[in-house]
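In: Pasting the sequence and the predicted model now:
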Amino acid sequence: MNILDTIITDKKREVELKKSIIPVSQLENTALFGNRTISLSKLLRNGNSGIIAEHKRRSPSKAVINQGFTVEEVVKGYESAGVCGISVLTDSKYFGGSLDDLLLARASVNVPLLRKEFIVDEYQILEAKAHGADVILLIAAVLTRSEIKQLSEFAQSLALEVLLEVHSKEELDKSILTSLDMIGVNNRNLKTFEVSLDFSKELAEHIPAQFVKVSESGISTTKAIKELKPYGYQGFLIGENFMKTENAGASAKEFINALNFKS
């Protein structure tokens, strides 16, 4: 069993335990559940940087990235830097995140927030809405076409946007649905952790124009973004590159300034 399979097995067990303690009605009655969401896809289409910066403490491949920042410090720094959106890891066991991180991010900034999670159940989408998310992530590698359809339609019924992550043409082909807003190509193979921008380049022409194209992982230079823009990418998800520095917000600002200067 690879790391992704292990994570999904643990996640399904975790969701069932949460369901036994916190009923759906409790999530639907939270203060944030009725809030209007902010469109990440519109900002990526019309924004300057296209950067989706990530709050990420650690990962299975890199262990600890940075435990020193508070969520508020990171996300306010990102907002000040001019990012289009912020991705917040909420998985605890493997990434050191939590739903509280999402809640604190929502209380701190007014930019679109993506709940970065291994979503396998509608319950997690309700959690995302209840904790202030604007966007959810669905990972094609761990979901069937019918599951992607069910989960994406449910998310959109709650006014949440959907970023669908793929890593191969097979995953893309099974996943193209009108209930998606953005399609992200993960440059890191979740099974082997191999990283290459070629994944984004090779899949670009197969992604229909109606979806915002997002390139994820392995982006550490402005040169990489300049390479990807001719392929139609408007969003670029960057996590470790900022989080591993002494000041994530300042690092993001320097990166975006350099990007705008060179564009």
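Out: Ah, there it is. Residues are numbered from 1 along each chain as shown.
In: going forward, measure contacts between C-alpha atoms and count neighbours the same way
Out: OK.
In: Show me where the stretch 1-150 of the chain has its strands.
Out: 51-55, 58-59, 63-64, 85-89, 113-116, 135-139 (DSSP state E, counting those that start in this stretch).
In: Tabulate these (a markdown table), appending distance to Asn257 and mean neighbour count.
Out: Formatted as a markdown table, the strands of the stretch 1-150 of the chain follow (distance: least, CA to CA, whole Å; neighbours: other CA atoms under 10 Å):
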| stretch | distance to Asn257 | mean neighbour count |
| --- | --- | --- |
| strand 51-55 | 12 | 27 |
| strand 58-59 | 26 | 20 |
| strand 63-64 | 28 | 13 |
| strand 85-89 | 16 | 28 |
| strand 113-116 | 22 | 28 |
| strand 135-139 | 26 | 25 |
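In: Now tabulate those in JSON lines and tack on distance to Gln124.
Out: Listed next are the strands of the stretch 1-150 of the chain as JSON lines, based on distance: least, CA to CA, whole Å:
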{"stretch": "strand 51-55", "distance to Gln124": "19"}
{"stretch": "strand 58-59", "distance to Gln124": "20"}
{"stretch": "strand 63-64", "distance to Gln124": "25"}
{"stretch": "strand 85-89", "distance to Gln124": "13"}
{"stretch": "strand 113-116", "distance to Gln124": "10"}
{"stretch": "strand 135-139", "distance to Gln124": "9"}
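In: Take this one as well and set it beside the first:
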Amino acid sequence: MTLLSVNLNKIAVLRNSRGGTEPDIARAAHTCIDAGCGGITVHPRPDQRHVRPDDVRTLAALLRGRVEYNIEGNPFAAARDGYPGLIGLAREVRPTQVTLVPDGDGQITSDHGFDLQRDIEALRPIVAELRDIGCRVSLFVDAGTLEFDAAVAIGVERVEIYTGPYAHAFAEGRVQAELDRCAETARRAQHAGLAVNAGHDLSQANLGTFKAAIPGLAEVSIGHALIGEALYEGLATTVRNYLQILR
């Protein structure tokens, strides 16, 4: 079955908006794991507007030996006061997977993937370092990306398809062309030897259609929609709903 990794960034956003410790990100992780999810995702950013480095460390201790731990982020964002950088965090906590995402400091959320022709040489030493740490490396890519041999050659093991445009097209009732782009990217990546993950704006409404079009989908990372839906149905129930869709 496709692994569900729950992104907990929005739990941290709620906590940070008020200060203090509630809602508690560790308790949220426990709840998701008890409901059956196979992984937890966080995306710490340098401005620490949601998940913070201390959250990354707390979750690492909580998750070890229980479920997969996926840390996302921009490897080119410099370390600064209170933020040791993505590679520094990975070196500290040794997550199962690091998903490299080319998001700038000012972005509200991730909105595009790497250009694998342009960026591959800059990514090469980063991928090598993460592999040496013991992390599986995934690259965030756009639907429509078709050439993956260079990524395989530098040690990348997975790609995560950016599904924001798919979700937008689904909501507008014009999904087929964007779904076909995702499916072809997945097929070409798998043919090159890469496993395929997906994430961004996936929801209970659109996940089933997406999964049916992507045979062998390894993992989905879902946060914004899942946490929003959980406000109405509860976190554990919502996680179980997603697992049922993935079955």
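Out: In hand now; what should we look at? Source: prediction; values computed, not measured.
In: Any idea which of the strands of the stretch 1-150 of the first structure gets closest to Ile148 of the first structure?
Out: In terms of CA to CA, the element of these nearest to Ile148 of the first structure is strand 135-139, at 7.2 Å.
In: so how far is that closest one off the chain centroid?
Out: In this view, strand 135-139 of the first structure has its centroid 6 Å away from the chain centroid, taken as CA atoms, centre = their mean, to the nearest Å.
In: again, but for stretch 102-121 of the first structure
Out: Its chain's average C-alpha position is 9 Å from that of stretch 102-121 of the first structure, according to CA atoms, centre = their mean.
In: next one: stretch 156-174 of the first structure
Out: Per CA atoms, centre = their mean, the centroid offset for stretch 156-174 of the first structure relative to its chain is 11 Å.
In: Ok, stretch 199-210 of the second structure next?
Out: Worked out by CA atoms, centre = their mean, stretch 199-210 of the second structure lies 14 Å from the chain centre.
In: Ok, stretch 86-100 of the first structure next?
Out: 11 Å.
In: Pull out the buried positions in that stretch.
Out: Across stretch 86-100 of the first structure, burial judged by 16 or more other CA atoms under 10 Å covers Ile86, Ser87, Val88, Leu89, Thr90, Asp91, Tyr94, Phe95, Gly96, Gly97, Ser98, Leu99.
In: So the spatially most central residue of the second structure: helix, strand or coil?
Out: For the second structure, the residue nearest the mean C-alpha position is Ser221 (4.6 Å; CA atoms, centre = their mean). Of the three states, Ser221 of the second structure takes strand according to DSSP: H, G, I helix; E, B strand; the rest coil.
In: Ile183 of the first structure versus the counterpart of it in the first structure, what's the distance?
Out: Counting by TM-score structural alignment, Ser221 of the second structure corresponds to Leu237 in the first structure. For Leu237 of the first structure, the distance to Ile183 of the first structure (CA to CA, to the nearest Å) stands at 12 Å.
In: between those two, what contacts are shared?
Out: The contact sets of Leu237 of the first structure and Ile183 overlap at Val214 (CA atoms under 8 Å, 6 or more residues apart in numbering).
In: ok so, going back, wait, doesn't the residue nearest to the centre of the second structure sit right on Leu8?
Out: No. Taking CA atoms under 8 Å as the definition, Ser221 of the second structure is not a contact partner of Leu8, at 10.1 Å.
In: joint contacts of those two?
Out: What both Ser221 of the second structure and Leu8 touch, as defined by CA under 8 Å, 6+ apart, is the set Thr41.
In: if we can go back for a sec, for the match of Ser221 of the second structure, give me its contacts.
Out: Contacts of Leu237 of the first structure (CA under 8 Å, 6+ apart): Ile51, Ile52, Ala53, Glu54, Ser87, Val214, Ser215, Glu216, Ser217, Ile219.
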